[in-house]
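Engineer: this is a predicted model, with the sequence first.
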Amino acid sequence: MRRVKLFLIFLFTFILLNPVFERVYGENATAFMASHYVLFALGFWLGLSFRSLKHRLIRTIVGSAIAVLVHTPTVFDASAYYEILRIVLELALFSSGYLIGSSLSFGWDRYAYSLLGGWMIGDTSLSIAFMIGDPNYSYPLSPFQTWQIKDAGMFMFLFMNLVAFFIVMRIFVSYVERT
């Protein structure tokens, strides 16, 4: 099963990091942000296979710092223009997901709840900045027009809330089943 999981992660990463998709990411803000979610999720999924409580706080801090850095306006805009920087940052996002996934214990605890809350706060803040058309994230500083950034913000907000809903429902159902 582990080999299948590793193969699927490799396959999806290879599909996402190829010249055809890379060109799309430089032209479409929503596709660019969707790739961030997928790469982080793939790293997270792989990290869950190699969980360890050793140095978990350090891995979480480094993983979170990478995710925040990738989405600061200057880095975000530069990666939208330069394909090689974009690939480096996409691999960093994958690594970020791996670090955070590998820091989780088995089952949900306060640490995992805190990470979920932190992700929702950070993602909501970025999606709101996108939805209001923050000029730091749109043309002329980046290749994306303001309407594309607003669309990406809507996508992010909807996607994040959908994922959070399913996570919260899974936690709720497991709680009800235990009682």
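Structural biologist: Structure's in. What do you need? Residues are numbered from 1 along each chain as shown.

Engineer: C-alpha from now on. contacts and neighbour counts both.
Structural biologist: OK.

Engineer: OK, contacts around residue 6?
Structural biologist: Neighbouring residues of residue 6 by Cα atoms under 8 Å, 6 or more residues apart in numbering: residue 46.

Engineer: for residue 42, see how far away the residue nearest to residue 2 when sequence neighbours are not counted is.
Structural biologist: Leaving aside its chain neighbours, residue 2 sits nearest to residue 49 (8.0 Å; criterion: Cα to Cα, 6 or more residues apart in numbering). For residue 49, the distance to residue 42 equals 11 Å [Cα to Cα, to the nearest Å].

Engineer: hmm, residue 157 is touching residue 125, no?
Structural biologist: No - applying Cα atoms under 8 Å, one finds residue 157 not in contact with residue 125, separated by 9.5 Å.

Engineer: in terms of neighbours, single out the busier of these two.
Structural biologist: Neighbours per residue, other Cα atoms under 10 Å: of residue 157 and residue 125, the larger number sits with residue 157, 20 against 14.

Engineer: please identify which helix or strand holds that one.
Structural biologist: helix 146-178 (DSSP states H and E).

Engineer: please apply the same query to residue 65.
Structural biologist: helix 56-70.

Engineer: show me how far the helix holding residue 157 is from its chain's centre.
Structural biologist: A distance of 13 Å separates the centroid of the chain from that of helix 146-178, by Cα atoms, centre = their mean, to the nearest Å.

Engineer: put this beside the first:
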Amino acid sequence: MSIQILQYEFLGPIPLDEWGPPMEKLVYLILSKDQDKFNILYIGDCEMTDDKSFFVQHENFKCWVEKSGSEKSLYLAILPMFESSKDHRLSVYNKILSRYKPPCNSENDPKPEPTYSVRTSEEPKENSQKILCLCCGSEMKAEQILEKSTVYRCTSCGLSDTKLNS
């Protein structure tokens, strides 16, 4: 038996209490059965476990039971990814998380590290008066401070101008 989530073919679902270790390099879903359909309650990924009580001792187990109504309504579906990297599993995890927004994942939303750094622009050292754009009259901001001059750019129309530093 299998269930398709997005383009991924998950094995299961099986009742959660029928699960037995080991589990290695996979993305898993905790589902609740509502008559003839399954609802995704939680998505997780696992590097490796041999612990029979892996799910019962999970920090979100209480949420799963609360949302499903009982432990008997909890099901497990797995996507084995034996040859995958942690990044690939995280990519699958994030796609499913963003599409289905499982209710028991709400406080665990991944917060990706930015791949960029924010730098503040340098302001001219002297307190000079505001420079107005010749085109539209809006204020111009220092964009780049060079050795002998400063490049200014209009905040409205984008026109640039260069002024000599005094």
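Structural biologist: Thanks, I have it. What you see is a predicted model, and the numbers here were worked out from it, not measured in a lab.

Engineer: so what number do they get for TM-score?
Structural biologist: Remark: TM-score between the superposed chains equals 0.24 [TM-score structural alignment, normalised by the length of structure 2]; 70 aligned residues with a Cα RMSD of 5.4 Å.

Engineer: what residue is smack in the middle of structure 1?
Structural biologist: In structure 1, the C-alpha closest to the average C-alpha coordinate belongs to residue 37, at a distance of 3.7 Å (Cα atoms, centre = their mean).

Engineer: quick one: classify it as helix, strand or coil.
Structural biologist: The three-state assignment at residue 37 of structure 1 reads helix, by DSSP: H, G, I helix; E, B strand; the rest coil.

Engineer: one more: residue 87 of structure 2?
Structural biologist: Classification of residue 87 of structure 2 using three-state DSSP returns helix.

Engineer: looking at residue 49 and residue 42 of structure 1, which has the bigger crowd around it?
Structural biologist: Legend: neighbour count by other Cα under 10 Å for residue 49 of structure 1 and residue 42, higher for residue 42 (25 against 14).

Engineer: so that one touches residue 9, yeah?
Structural biologist: Yes - counting by Cα under 8 Å, residue 9 is a contact partner of residue 42 of structure 1 at 6.0 Å.

Engineer: on that earlier part again, for residue 169 of structure 1, see how far away the residue nearest to residue 2 of structure 1 is.
Structural biologist: Look at residue 49 of structure 1 and residue 169 of structure 1: by Cα to Cα, they are 23 Å apart.

Engineer: try residue 81 of structure 1
Structural biologist: Plainly put, residue 81 of structure 1 is 39 Å away from residue 169 of structure 1 if you go by Cα to Cα.

Engineer: who's more crowded, those two?
Structural biologist: Neighbour totals were compared for residue 81 of structure 1 and residue 169, and residue 81 leads with 18 against 12 (other Cα under 10 Å).

Engineer: what residues sit buried inside the helix holding residue 157 of structure 1?
Structural biologist: Applying a neighbour-count criterion of 16 or more other Cα atoms under 10 Å, the buried positions in helix 146-178 of structure 1 are 146-157, 160, 164.

Engineer: out of those, who's nearest residue 113 of structure 1?
Structural biologist: residue 164 (11.1 Å; Cα to Cα).

Engineer: residue 95 of structure 2: which element?
Structural biologist: Assessed by DSSP H and E, residue 95 of structure 2 sits inside helix 86-100.

Engineer: packing partners of that helix?
Structural biologist: Under the contact criterion of 3 or more Cα pairs under 8 Å, 6 or more residues apart in numbering; DSSP states H and E, helix 86-100 of structure 2 touches strand 23-34, strand 37-49.

Engineer: what residues of the helix or strand just after the longest one count as buried?
Structural biologist: Translated: strand 37-49 of structure 2. Downstream of strand 37-49 of structure 2, the first helix or strand assigned by DSSP H and E is helix 61-68. Using 16+ other Cα under 10 Å as the test for burial, helix 61-68 of structure 2 gives 61, 63-65, 67-68.

Engineer: mind putting the residues you listed into CSV with distance to residue 161 of structure 2?
Structural biologist: Compiled in CSV, the buried residues of helix 61-68 of structure 2 are given as follows (distance: Cα to Cα, whole Å):
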residue, distance to residue 161 of structure 2
61, 62
63, 59
64, 61
65, 64
67, 61
68, 64
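
Engineer: nearest to residue 149 of structure 2 among those?
Structural biologist: Closest to residue 149 of structure 2, out of all of the buried residues of helix 61-68 of structure 2 and judged by Cα to Cα, is residue 63, at 61.4 Å.

Engineer: how far away is the closest one from residue 41 of structure 2?
Structural biologist: In terms of Cα to Cα, residue 63 of structure 2 sits 8 Å off from residue 41 of structure 2.

Engineer: cool, residue 66 of structure 2 as well?
Structural biologist: 10 Å.

Engineer: shared neighbours, those two?
Structural biologist: Residues touching both residue 66 of structure 2 and residue 41 by Cα under 8 Å, 6+ apart: none at all.
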